[in-house]
Each structure stands twice: as C-alpha cells, then as structure tokens.
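*Asks:* here's a sequence, model it:
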Amino acid sequence: MLRLRKAFRYPESDNDDSSREELDEQEQETLIQSLRRQDEERNAQYKVGYDLNPGPARHRLILSQLVFTILPLVSSIIYFPRSLAPSNTPLQTAFCVLGIASLVATAYIMWAVTPTRPDRKGKRPIRDIERENGFLKRYLAQINFLACASLSVAACFVGDPSGSKDLLRVLYVVPGAVYLVVYIVRKTMMSVDIGELERLRYEFKGA
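*Replies:* Purely as a prediction, here's the structure:
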C-alpha cells in the first residue's frame, strides 16, 4: 500500500499563505545539516563535550564560566572607595551598595548555570536548569534585573554637589551593562536542539 509523503514546509501565517516554497527532502537535509554545523561550531567555542571525563572541551566550558564570573566581581571593586566616601549622601551610599550586590548576584548567576549531561548520542543540548534548584535561583535573575533597572533610572537623575555626577552615572550603569553581557553569554551557551527539527521533519514526511 502506497503512502503519501508530505513535503516539509515553513509554518504558514495569516498574512502569507502561499508565498513560502515547500522544501524537498534534499533541501530539508541540507538545512538541518547546516544548522547542526552551526550548533557544533558554537559548542566548540563554549561548552563542547560536557561529560564525566575531564578534557579540553570541558575545560573550555569551565574557563568560560570562570571568566564571566570573575568579570562582575572585579567590576564591584570600583564601588568600595566611592561607597566609603565621606561626601556621599545616604542615598548615594545605598545605590553603591546596591551596585555591589547586583554585581555579586550576576557573578553567582553566571557560575550557577547547571548544564545537563548529554545523552549517549551527544545530541542533548546544555540547558539552564536553575528553575529546578530552589526559590533563590528561580527569582534571583528577576530581582537582579530590577536592581539594575533601578540603578539605570538613578543614573538619569543623579545629583552630586561635589561635581562627580559623571562618575556616579558610570557606577550606576555598570551593573546593568555587566548583567547584559553575562545574560548574552549564558544564552549563547545554550545550544539549538536539532533533534526537534529532525522530528518535525519526519512528521511532515509521513510514515
């Protein structure tokens, strides 16, 4: 008994029902292989080979986490002299302390990325499973985002009779900038799940 095969096609939208061309089987394979190569190249840069056996790939993952964990901690050092300055107002001191707390939280968020172990075929992506690890990790990112946003708003309205407004603006903006860098790095370390595309492909092909 013959079975019809469905061609793989892009999802249709309300605005464009017929403008996208169907992909034949060879084009499907080419597209998936291209995405797989991109995924493997990115893995090689950030987190290839996370397994039980120590090796260069695992070292690269640890090194990436270490570098972007140290970055916020080093950045927090610049706040200590300013937070202890006798010319500070109580509000300025509070914002400096908030900046230090935000940078320490960013460092913890970076180091707390917990990769899952890949499956035996090596296709399972590294995922951020912080949501499974308790209240603190679940909400720390949101709390830190609010702290960074508060500091950024404060930078727009900073006032300092001593004439160091520019320095304070920089200090208030640094936590948000560092957190943005760490956020991008963490997202980049998550790989595309090519297996999902392959399953979708064969669903369209039919049995």
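*Asks:* for the rest of this, base every contact and every neighbour count on C-alpha atoms.
*Replies:* Will do.
*Asks:* what are the ranges of the helices in this structure?
*Replies:* Using DSSP state H, the helices found in the chain span residues 25-46, 56-76, 79-83, 90-111, 135-156, 165-189, 194-205.
*Asks:* tell me the most buried of these?
*Replies:* Comparing the helices of the chain by mean neighbour count (mean count of other C-alpha atoms under 10 Å), helix 90-111 ranks first with a mean of 21.
*Asks:* nearest to Arg120, out of the helices of the chain?
*Replies:* helix 194-205 (13.5 Å; C-alpha to C-alpha).
*Asks:* starting at the chain centroid, how far to the closest one?
*Replies:* 26 Å (C-alpha atoms, centre = their mean, to the nearest Å).
*Asks:* and the helices of the chain as JSON lines, adding distance to Ile129?
*Replies:* Putting the helices of the chain into JSON lines (distance: least, C-alpha to C-alpha, whole Å) gives the following:
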{"stretch": "helix 25-46", "distance to Ile129": "17"}
{"stretch": "helix 56-76", "distance to Ile129": "15"}
{"stretch": "helix 79-83", "distance to Ile129": "32"}
{"stretch": "helix 90-111", "distance to Ile129": "12"}
{"stretch": "helix 135-156", "distance to Ile129": "9"}
{"stretch": "helix 165-189", "distance to Ile129": "12"}
{"stretch": "helix 194-205", "distance to Ile129": "19"}
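*Asks:* looking at these, which is closest to Arg127?
*Replies:* helix 165-189 (8.4 Å).
*Asks:* one more, for comparison:
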Amino acid sequence: MASTRLRRTFNYPAESEDEDAIEEGMDSKDQETLLTKLSTRDTSSTRLYTRLLLAFPLLPALLYIPRLFSIATVLPSLLAIASLLATAYTLYYLPLPPVRIRVTSMSDAPKTATSKDKPKRRSIARSATGFSSTPVRHETPDVPYISDEASGLLKTWIVPVNAVLCVAFAGWEVWQSRAWSEGFMVGGGSLPGIVMGVIMWARRELRVVDLGELERLRYRAKGT
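*Replies:* Prediction:
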C-alpha cells in the first residue's frame, strides 16, 4: 500500500512570538552566557575604538615636531603638543564612569545581535524601554611612571586646563585674522580645540555598559 504523505503549510512565527519563546526558555545558564557575551563584546569594542581614536590627537602632535626647530613657532607648537597629549591622556586614562542599566525582568535585557530592529550598542542604556542610565564607580587605568598624587592632580585639572588652553588658541586664531581653513591645519589655533571637542564627544559615547543590575536580577530570580 502506498503511504500517504500529509503536507502542512509552514508558517513563520511572528517576531514577538519568537522573542517570547526565547525569553521563556532562557534558563540560568543561558542568562549567564548572554550576560558574559554582552559584557565581553562591549568591553572589547570599547577598548578597540579607544585605541583607534588615539591616532586623532597623536598624529597632529607628531606633525608639530618639525615646527619645534623654528624660534618663531617653538612656543605655540609646544603648547599645541601639550594640549593634544592631554587630550589623548584624557581619552585613554580617564574614561567616563560606566552606564548602569536598570531593568525589571530579564525580558528587558538587550537581545542578541540577530534580533531585528535592535537598538544601537551605545543607545541601550539611554533609549531602550525599561532602561535608565546612572553613573557607577569604576577603576581608571593605572598611569605608568606617575605617582598616585600626580595622577590625582592630573585627573582633577587636566581637562579644565586643556579647555582653557584650547580657548586661548582659538582667541589667538581670531586675533590673527587668517583664513578659517588655516585654523584647522597644523599650526592653526582651531586644531587643538576641534580635536579636544571630538575626543570629549567620543569619550562620552564609549562609556562601558555596567551589567551588574542584570546579574542581581538573575540571582534574585534564581532564588525565588
């Protein structure tokens, strides 16, 4: 007897149904894997982007070195190099505190990279529903060859002093009454301020996401 095959039309599950199934079937091991993956990916990408951005202030600093051999440009070049190095120091050694995420359940946690319409990585703690950003304590990288007292003074004063120096450069550029394009070139008064502004914005965007709230929520759910 010939066997009869029953054919059933395959229906793709809706996105909401698929996410609900994933959330309901996520046990403690899956939650731990998800948190570890999110933390590792966020930390590694932050470290990578930080190192890439270091070229933005360091490259112009190297281009200022030939100007040190001229008496007319040695002083402003030294100040510009100091400003650019201070900007690079701020980016690498003075990262902003991590962003803490607050959720009410593990279903509010960020989905994996395969989810559709996933918010951007840096917008998790600011725009996703159920999340709020709060700075938490963190440890800054150790500065080699500098004492703790000197490191504390740099942490307190390097950003405001660098900002004053950039404003002075910008004022000097206005006083020179040169073409605006010359101010953005090496030796121009606008370059240190532009570099510092871009790095300060990038430094804010590169804040690490703290997943401690999700860890506490996971253990709380595990104990209930």
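*Asks:* and the helices of the first structure: which comes nearest Lys123 of the first structure?
*Replies:* Per C-alpha to C-alpha, nearest to Lys123 of the first structure of the helices of the first structure: helix 194-205, 7.1 Å.
*Asks:* and the closest one, what does it pack onto?
*Replies:* helix 25-46 (3 or more C-alpha pairs under 8 Å, 6 or more residues apart in numbering; DSSP states H and E).
*Asks:* okay, the helix it packs on sits on what stretch of the second structure?
*Replies:* Under the alignment (TM-score structural alignment), helix 25-46 of the first structure falls on nothing in the second structure.
*Asks:* ok, residues contacting that helix?
*Replies:* 7-8, 48, 57, 60-61, 64, 188-189, 191-192, 194, 197-198, 201 (C-alpha atoms under 8 Å, 6 or more residues apart in numbering).
*Asks:* quick check: angle from it to helix 194-205?
*Replies:* 170 degrees (axes from the mean of the first three to the mean of the last three C-alpha atoms, to 10 degrees).
*Asks:* just give me the match in the first structure for Val164 of the second structure.
*Replies:* By TM-score structural alignment, Val164 of the second structure lines up with Leu146.
*Asks:* how about stretch 65-75 of the first structure, aligned to which bit of the second structure?
*Replies:* Using TM-score structural alignment, stretch 65-75 of the first structure pairs with 50-60 in the second structure.
*Asks:* any idea how far apart the tips of that stretch sit?
*Replies:* 17 Å (C-alpha to C-alpha, to the nearest Å).
*Asks:* how far does it sit from its chain's centre?
*Replies:* So, by C-alpha atoms, centre = their mean, the centroid of stretch 50-60 of the second structure is 14 Å from its chain's centroid.
*Asks:* related to what we said a few turns ago, spatially, which two of the contacts of helix 25-46 of the first structure are the most separated?
*Replies:* Among these, Ala7 and Ser64 lie farthest apart (C-alpha to C-alpha), at 41.2 Å.
*Asks:* what residues does the match of stretch 65-75 of the first structure touch?
*Replies:* Residues contacting stretch 50-60 of the second structure (C-alpha under 8 Å, 6+ apart): Leu84, Leu85, Thr87, Ala88, Leu91, Tyr92, Val186, Val195, Met196, Ile199, Leu206.
*Asks:* which one of these sits closest to Glu17 of the second structure?
*Replies:* The closest of these, once distances to Glu17 of the second structure are taken by C-alpha to C-alpha, is Leu206, at 33.3 Å.
*Asks:* which position in the first structure aligns with that closest one?
*Replies:* So Leu206 of the second structure corresponds to Met189, using TM-score structural alignment.
*Asks:* from Gln33 of the first structure, how far off is the residue nearest to its match when sequence neighbours are not counted?
*Replies:* Distances taken as C-alpha to C-alpha, 6 or more residues apart in numbering place Tyr46 nearest to Met189 of the first structure, at 5.9 Å, with adjacent residues excluded. According to C-alpha to C-alpha, Tyr46 of the first structure stands 20 Å off from Gln33 of the first structure.
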